[in-house]
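A structural model of the following input is requested.
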Amino acid sequence: MTRHLVVISAGLSDPSSTRLLADLLAAATVAASKEEVTVEHVELRPLAHALTDHLLTGFATGELAAAQKLVVEADAVIAVTPVFSASYSGLFKTFFDVLETGALDGTPVLVAATAGTPRHSLVLEHALRPLFSYLHAVVVPTAVFAATDDFAGDGAGLRGRVDRAAAELAALVAARPHASRLDQFDRDLAAMGDFESLLNGQ
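Got it, this is the predicted structure:
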């Protein structure tokens, strides 16, 4: 069966070093996988207005709803953000803020970030890893940070980190049973609805 990898990138420029790192990680994960892998890309920049609407209304529509469905169905996620004010970007955080509860339960996630200098590399541990642990995702041991200089020259240092993280993600995915996470997610939502009905005496 085919595995489904969703790559989420929160870069704001075009072209974007954040998207470049996301593409490197996706290609390395596909190469490290022993099963067929389909890759879906979710660029957050075009979803900025829809994300704001979701915050105000509580409803996702159009491309945002489609992106959320991709995440729910994913066998694995690669999440890459630029660093703003020593943390993930607001756009990145908003996307994960509006995901339904349980959407990432047990999902292997590879986290990565880009910034101008290596001084921001700790964002991986003090911001990104705690966020996805809170969302009950399974975060791979190796997180990847890329500063501007990492893309210069032959990029051997960055490539080594990318390959290691990708191999860890591929191994986590291979260890997971083939099942429809969307079906399970729907069952969980139904169970929550039944529980709320009991609480309300219905």
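
from now on I want contacts and neighbour counts done on CA atoms only, so please keep to that.
Will do.

residues in contact with Glu40?
Residues in contact with Glu40, defined by Cα atoms under 8 Å, 6 or more residues apart in numbering, are His4, Leu5, Val6, Val7, Leu70.

then it would be within a helix, right?
No: counting by DSSP: H, G, I helix; E, B strand; the rest coil, Glu40 is not part of a helix but strand.

any idea how far it lies from Gly58?
Between Glu40 and Gly58 the distance is 25 Å, computed by Cα to Cα, to the nearest Å.

without its sequence neighbours, what residue ends up closest to Val42?
Leaving aside its chain neighbours, Val42 sits nearest to Ile8 (4.8 Å; criterion: Cα to Cα, 6 or more residues apart in numbering).

these two touch, right, that neighbour and Val77?
Yes: in this structure, Ile8 is within contact of Val77 by Cα atoms under 8 Å, at 7.4 Å.

one more, for comparison:
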Amino acid sequence: MKLVVVSAGLSVPSSTRLLADRLAGAVTGRTSAEVQVVELRDLAVEIAHNFTNGFPGRKLAAALDAVTAADGLIVVTPVFSASYSGLFKSFFDVIDPDALAGKPVLIAATGGSARHSLVLEHALRPLFSYLRAVVVPTGVYAASEDWGAEGLPERVERAAGELAALMTGLSTARPATTAKDEFDVVPFAEQLAALRPAG
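A predicted model of the protein is given here:
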């Protein structure tokens, strides 16, 4: 199995890459997946050229192939202007629109304030739903104050477990029960008749 991590962090070191590495470590702790990291910072020029000439450069083509062939994706972006970064969006704009259909994806983001945590739901989840990926229920947002605080490790572990289950084909849903219902169902008409006054 192959897990590909797409990190849109711009600085070195980057909190975005740090979060990506923590998520990847939590997934590989549950699977035997081989991890490949795609640093979008290193592909910025080739992504721009792809928009103007229609052809990916060598590094960008390799990154696109890796994402397309992955059994699961972790995507992490910093928050810029209340949404994902332009570099992050541009990378997914040059991917074939059908390449992510049915692919398990864990979405994550970093930002300076907890006020931007809804970026997961109003920007990232709709983007990958549009691309017909299977987005795990738990997204992970890390504000500056979250590092070393309670809550972040638990969210990382929960999201990683969900992605690992999708990658290995395990269902996290409750098994169907074959037991009879404990309650008798009374038809609505009978319930109404019981309310009518006698006479």
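
among the contacts of Glu40 of the first structure, name the ones in strands.
His4, Leu5, Val6, Val7 (DSSP state E).

what does the last one correspond to in the second structure?
It refers to Val7 of the first structure. Superposed on the second structure with TM-score structural alignment, Val7 of the first structure falls opposite Val5.

ok, back up a step: Ile8 and Val77 of the first structure: which has the busier surroundings?
Val77 (28 against 24; other Cα atoms under 10 Å).

how about the more buried one, what's its partner in the second structure?
Checking TM-score structural alignment: Val77 of the first structure goes with Leu73.

before we move on, which element is its match in?
Per DSSP states H and E, Leu73 of the second structure falls inside strand 72-80.

packing partners of that strand?
Under the contact criterion of 3 or more Cα pairs under 8 Å, 6 or more residues apart in numbering; DSSP states H and E, strand 72-80 of the second structure touches strand 2-7, helix 15-28, strand 104-111.

and Arg30 of the second structure, what pairs with it in the first structure?
Using TM-score structural alignment, the equivalent of Arg30 of the second structure in the first structure is Ala32.

how close does its match get to Arg159 of the first structure?
According to Cα to Cα, Ala32 of the first structure and Arg159 of the first structure sit 13 Å apart.

repeat that for Thr101 of the first structure.
According to Cα to Cα, Thr101 of the first structure stands 34 Å off from Arg159 of the first structure.

these two: which is more packed in?
Per other Cα under 10 Å, whichever of Thr101 of the first structure and Arg159 has more neighbours is Arg159, with 18 against 14.

related to what we said a few turns ago, the match of Val7 of the first structure: neighbouring residues, count only.
26.

contacting residues around it?
Taking Cα under 8 Å, 6+ apart as the test, what Val5 of the second structure contacts is Ala20, Ala24, Val35, Gln36, Val37, Val38, Leu73, Ile74, Val75, Val76.

mind doing that once more with 10 Å?
If a contact means Cα atoms under 10 Å, 6 or more residues apart in numbering, then Val5 of the second structure has 17, 20-21, 23-24, 35-39, 66-67, 70, 72-76, 105-106 as its contacts.
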